[in-house]
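Novice: output the structure for:
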Amino acid sequence: MQTFEEVLTQFHSFLESATYLDVVPCRWGYVRLFNEGDPINFNAILCRTPQELYTALANDLETEIQVSLGID
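Specialist: Modelled structure (predicted):
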């Protein structure tokens, strides 16, 4: 079982480069924030376990790769 810190380490470079995405700690786990446009319009997901955070970030990374490759 991974810890939150291990998940954040695994996705570190992606989180640094994705200026529209942030992950912040809270009392219930971590919150993944996704800015959906200008002006700022956040979509938030509460991740109560490291697995939930991993899944959210893996989905975001997969979407980023598909967009960069022009895949719908």
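
Novice: drop to CA atoms for contacts and neighbour counts, all remaining ones
Specialist: Noted.

Novice: so where do the strands sit in the protein?
Specialist: 21-26, 29-35, 42-47 (DSSP state E).

Novice: out of those strands, nearest to Leu61?
Specialist: Smallest distance to Leu61 across the strands of the chain (CA to CA): 10.5 Å, for strand 21-26.

Novice: centre-most residue in the chain?
Specialist: Residue closest to the average C-alpha location in the chain (CA atoms, centre = their mean): Leu57, at 3.8 Å.

Novice: please give me the structure for this one as well, since I'd like to look at both together:
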Amino acid sequence: MQSFEDVLREFEDFLQTASYLEVLPCRWGYVRLFNEGAPINFYAVLCRTPQELYDTLENDLAIEKEVQNPQRD
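Specialist: Just a heads-up that it's a prediction; the model follows:
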């Protein structure tokens, strides 16, 4: 089973380059903040387990890849 630190290490490059994302520890686990635009407007997701954090970041990364390389029909 992965720890929170393992998950953060796995997504380290993505988190370094995604200036609109921030992941912070809190008393209940970790919070993933997503800045939806100016002025600062955050959408927060509480991740109580490493798996929840992994799933959230995996989804964020998949969306990022889709935005950068949209599939054309």
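
Novice: TM value for the aligned chains?
Specialist: Scored by TM-score structural alignment, normalised by the length of structure 1, the superposition of the two chains gives a TM-score of 0.97; 72 aligned residues with a CA RMSD of 1.1 Å.

Novice: how about the residue nearest to the centre of structure 1, what does it touch?
Specialist: By CA atoms under 8 Å, 6 or more residues apart in numbering, the contact set of Leu57 of structure 1 is Phe11.

Novice: just give me the match in structure 2 for it.
Specialist: The equivalent of Leu57 of structure 1 in structure 2 is Leu57 (alignment by TM-score structural alignment).

Novice: do you know how far that match is from Leu15 of structure 2?
Specialist: Distance, Leu57 of structure 2 to Leu15 of structure 2, using CA to CA, to the nearest Å: 9 Å.

Novice: in CSV, list the strands of structure 1 along with distance to Thr9 of structure 1 and mean neighbour count.
Specialist: What follows is the strands of structure 1, written out as CSV (distance: least, CA to CA, whole Å; neighbours: other CA atoms under 10 Å):
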stretch, distance to Thr9 of structure 1, mean neighbour count
strand 21-26, 12, 14
strand 29-35, 14, 17
strand 42-47, 16, 16
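
Novice: ok, longest helix in structure 1?
Specialist: Longest helix in structure 1 by number of residues (criterion: DSSP state H): helix 50-69.

Novice: any buried residues in it, and which?
Specialist: Within helix 50-69 of structure 1, the residues that count as buried by 16 or more other CA atoms under 10 Å are Pro50, Glu52, Leu53, Tyr54, Leu57, Asp60, Leu61.

Novice: compared with structure 2, how much does that helix deviate?
Specialist: Mean deviation of helix 50-69 of structure 1 from its aligned counterpart in structure 2 after superposition (mean CA distance after the TM-score superposition for structure 1): 0.2 Å.
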